[in-house]
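> The sequence and its predicted three-dimensional model are supplied below.
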Amino acid sequence: MIRIPTEPSRHRVAVWRELRKAGALSLGQGVWAVPDLPVFAAGIEHAVELAERAEGEATILAAAGRSEADSARFAALFDAAREADWTEFLADCGKFEVEIAKEIQIEKFTLAELEEEEQSLERLRRWHRDLTARDVFGSPLAPDATARLKQCAEICEDYADRVFQHLHETPVGGVEVGATERAEAAGCG
């Protein structure tokens, strides 16, 4: 259970963000839960530190369901939260694909745009790692998300090839770069 003074609100928001980032479920006003597994420990500890710095308090309890049905209900709630996370991730992969398709359609083959797309891909990779770490019950959407992330990397690699091909058509410095070197330089592989 976490209690934090109402003002300033930034402290409550910081703790809330940290708990969400850790994968905790909100069970009610100031009550959060995660499975009792090491993968959640660092995030919960950080949330406790933030609460205490805000002159709040956190009480950490180990709890178990009173019955198999209680444990199953918690697992189902946790799975639903992870499924929502994966659904959002998959939607962002779709946005990434649409963005690159738009850049190809308008022939915007600049290094600045490529760098922006690489940063978006890296954000997706970090997010995927975070979701994978806290998806302890194994959502059925996780394999789809992994495949979709690989597809995004391939799309980015193709875009990088197009950017470098475009730049090759108008040589800068007169040095030809091979496809493998272009993909490695682009960071999409």
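That came through fine. If you're wondering where the values come from, they're calculated on a predicted model, not measured in any experiment.
> C-alpha only now, for contacts and for neighbours.
Fine.
> buried residues in the helix or strand hosting E113?
Per DSSP states H and E: E113 is located in helix 111-134. Within helix 111-134, the residues that count as buried by 16 or more other Cα atoms under 10 Å are 113-114, 117-118, 121, 124-125, 128, 131-132, 134.
> now, which of the residues you listed sits nearest H46?
R134 (15.8 Å; Cα to Cα).
> distance of the closest one from L61?
Using Cα to Cα, to the nearest Å, we find R134 at a distance of 19 Å from L61.
> so the residue nearest to E83 when sequence neighbours are not counted, which of the three states?
Nearest non-adjacent residue to E83, counting by Cα to Cα, 6 or more residues apart in numbering: S139, 6.2 Å away. Secondary structure, DSSP: H, G, I helix; E, B strand; the rest coil: S139 is coil.
> Tell me what angle the next helix or strand after the helix holding E113 forms with helix 111-134.
Next helix or strand after helix 111-134 toward the C-terminus (DSSP H and E): helix 142-169. Counting by axes from the mean of the first three to the mean of the last three Cα atoms, to 10 degrees, helix 142-169 lies at 160 degrees to helix 111-134.
> Structure two is appended below for comparative analysis:
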Amino acid sequence: MTESSPARWLLLLQQLPAQPAYSRVKIWRHLQRIGAVLLKNSAWVLPANEDTREDVQWVAQEVAREGGEASVLEAQLLEGLDDAAVEALFVAARDADYHALAEEARALERDSRRTVRKEGLQALSAGLARLRRRLDEVARIDFFSAPGRETVEGLLGALDERIARAMSEESPQSPVAAVPEARPCGATWVTRRGIHVDRMASAWLIRRFIDPDARFRFVPGRSHSVGPGELRFDMFEGEYTHVGELCTFEVLLRRFGLDDGALVALGELVHDIDLKDSRFGRPEVAGFERLVAGIALNHPADEERLARASAVLDDLYAIFTKKPGG
């Protein structure tokens, strides 16, 4: 290993005695809390940094206290799985966490629609606070900015507004402004690297219908510092991102007053793929989802992904424009 090629990963190789069984559960839960993913058999992996080194050392000491053996290695991947494949394991694990949180948030939102008494609203507020704490816990181990976070942030933000309105006895309002915003001209639009369906479609929508001279930057989601005049979309704390049950594409449609039936139909496709809630159930979802997956698989560069997705979306838009009823 050379100085120009530092270790990318920490590997924990651990072996525990068969009994008592609760020791295995205890170590497994600890590994889950620090965000480790199982690479193979008893080999767990984490990205190498100062914080994760400390975390994995604590787990190794815990394994020893339980009568087991543990080794901690810093390594590069030379054969078999590559870095991108291991990153995908982390993204999938955190997306599963975010999906579970989103389902809890939706259940809480359904409860909020049935609750009018103050005591019930206070219980909902406590439930919302619990979900926010859990979201913070997941975000701390979201090493590669899994896309599911925006969905949960949007759901919790809308739920917070709903509870606040109910407690102050104000009439409900739309979570997205009814008055269309002025359309930017030649702005720099920023989103997370590794664009997938919502970011692909939103970038296409921006360039074709909102800001034809738009410039795009694809950045690390967690470490990007906002530059002057940049507009962030489909990323945490972005100017245009998930709101309640709306994906970013739908938010852009509403914020800029785009009520074209073909665009609404496209928004329904993007919504069902991105939020995975089958809300609209359009028959085109399965085919479009496979196309998006193919684009992401075959084109690692975001500019290439956007170009390929834009061609597909141009064709879909043409079909929905000509199709009676969108």
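Yes, it's here. All of these numbers come straight from a predicted model, not from anything done at the bench.
> OK, contacts around the spatially most central residue of structure 1?
In structure 1, the centroid-proximal residue (Cα atoms, centre = their mean) is W127; its distance is 1.8 Å. W127 of structure 1 makes contact with F89, according to Cα atoms under 8 Å, 6 or more residues apart in numbering.
> just I60 of structure 1 next, same as before
M1.
> Could you tell me which helix of structure 1 is the longest one?
Across structure 1, the longest stretch assigned as helix under DSSP state H is helix 68-105.
> which parts of that one are buried?
Buried, per 16+ other Cα under 10 Å, within helix 68-105 of structure 1: 74-75, 78-79, 81-83, 85-87, 89-90, 93, 96-97, 100, 103.
> A36 of structure 2: what's it in contact with?
44-46, 90.
> Likewise for E57 of structure 1?
E57 of structure 1 touches 2-4, 48, 51, counting by Cα under 8 Å, 6+ apart.
> Report the buried members of those.
By 16+ other Cα under 10 Å, the contacts of E57 of structure 1 give 2-4, 48, 51 as buried.
> can you count the residues close to G68 of structure 2?
Neighbourhood size, G68 of structure 2 [other Cα atoms under 10 Å]: 17.
> Identify the residue spatially nearest to the residue mapped onto it from structure 1, adjacent ones excluded.
Mapped onto structure 1 by TM-score structural alignment, G68 of structure 2 lines up with G56. Nearest residue to G56 of structure 1 in three dimensions, chain neighbours excluded: I4, at 4.2 Å (Cα to Cα, 6+ apart).
> So W189 of structure 2 lies in a strand, does it not?
Yes. Per three-state DSSP, W189 of structure 2 lies within a strand segment.
> State the distance from it to L291 of structure 2.
Distance from W189 of structure 2 to L291 of structure 2, by Cα to Cα: 24 Å.
> of these two, who's got more company?
W189 (19 against 16).
> Alignment lookup: that one to structure 1.
So, by TM-score structural alignment, W189 of structure 2 is left unmatched.
> Tell me the residues of structure 1 aligned with stretch 134-151 of structure 2.
Going by TM-score structural alignment: stretch 134-151 of structure 2 matches residues 127-144.
> Endpoints of the matching stretch, how far apart?
End to end - Cα to Cα - stretch 127-144 of structure 1 spans 15 Å.
> do the same with stretch 51-63 of structure 1
One end of stretch 51-63 of structure 1 to the other measures 21 Å (Cα to Cα).
> Could you give the number of residues near A22 of structure 1?
23.
> Please name the nearest non-neighbouring residue to it.
G43 (4.9 Å).
> Where does the one you found fall, secondary structure wise?
Going by DSSP H and E, G43 of structure 1 is part of helix 41-53.
> That helix: which residues count as buried?
Those would be 43-45, 47-52, for helix 41-53 of structure 1 by 16+ other Cα under 10 Å.
> Quickly name whichever of those residues is closest to E154 of structure 1.
G43 (32.2 Å).
> So that closest one sits against E18, correct?
Yes. G43 of structure 1 is in contact with E18 according to Cα atoms under 8 Å; the separation is 6.6 Å.
> Quick one: distance of stretch 49-65 of structure 1 to the chain centre.
Chain-centre distance of stretch 49-65 of structure 1: 25 Å, with Cα atoms, centre = their mean, to the nearest Å.
> show me what contacts the closest residue to F137 of structure 1 other than its chain neighbours?
Spatial nearest neighbour of F137 of structure 1, chain neighbours left out: D79 (6.8 Å); criterion: Cα to Cα, 6+ apart. When contacts are counted by Cα under 8 Å, 6+ apart, D79 of structure 1 touches 135, 137-139.
> which of the residues you listed tops the neighbour count?
Most surrounded of the contacts of D79 of structure 1: other Cα under 10 Å gives D135, at 20 neighbours.
> how much space is there between the residue nearest to that residue when sequence neighbours are not counted and G23 of structure 1?
Nearest non-adjacent residue to D135 of structure 1, counting by Cα to Cα, 6+ apart: R82, 6.2 Å away. Going from R82 of structure 1 to G23 of structure 1 by Cα to Cα gives 8 Å.
> again, but for K95 of structure 1
23 Å.
> same thing with E154 of structure 1?
Taken as Cα to Cα, the span from E154 of structure 1 to G23 of structure 1 is 29 Å.
> Equivalent analysis for S9 of structure 1, please.
Taking Cα to Cα, one finds S9 of structure 1 at 21 Å from G23 of structure 1.
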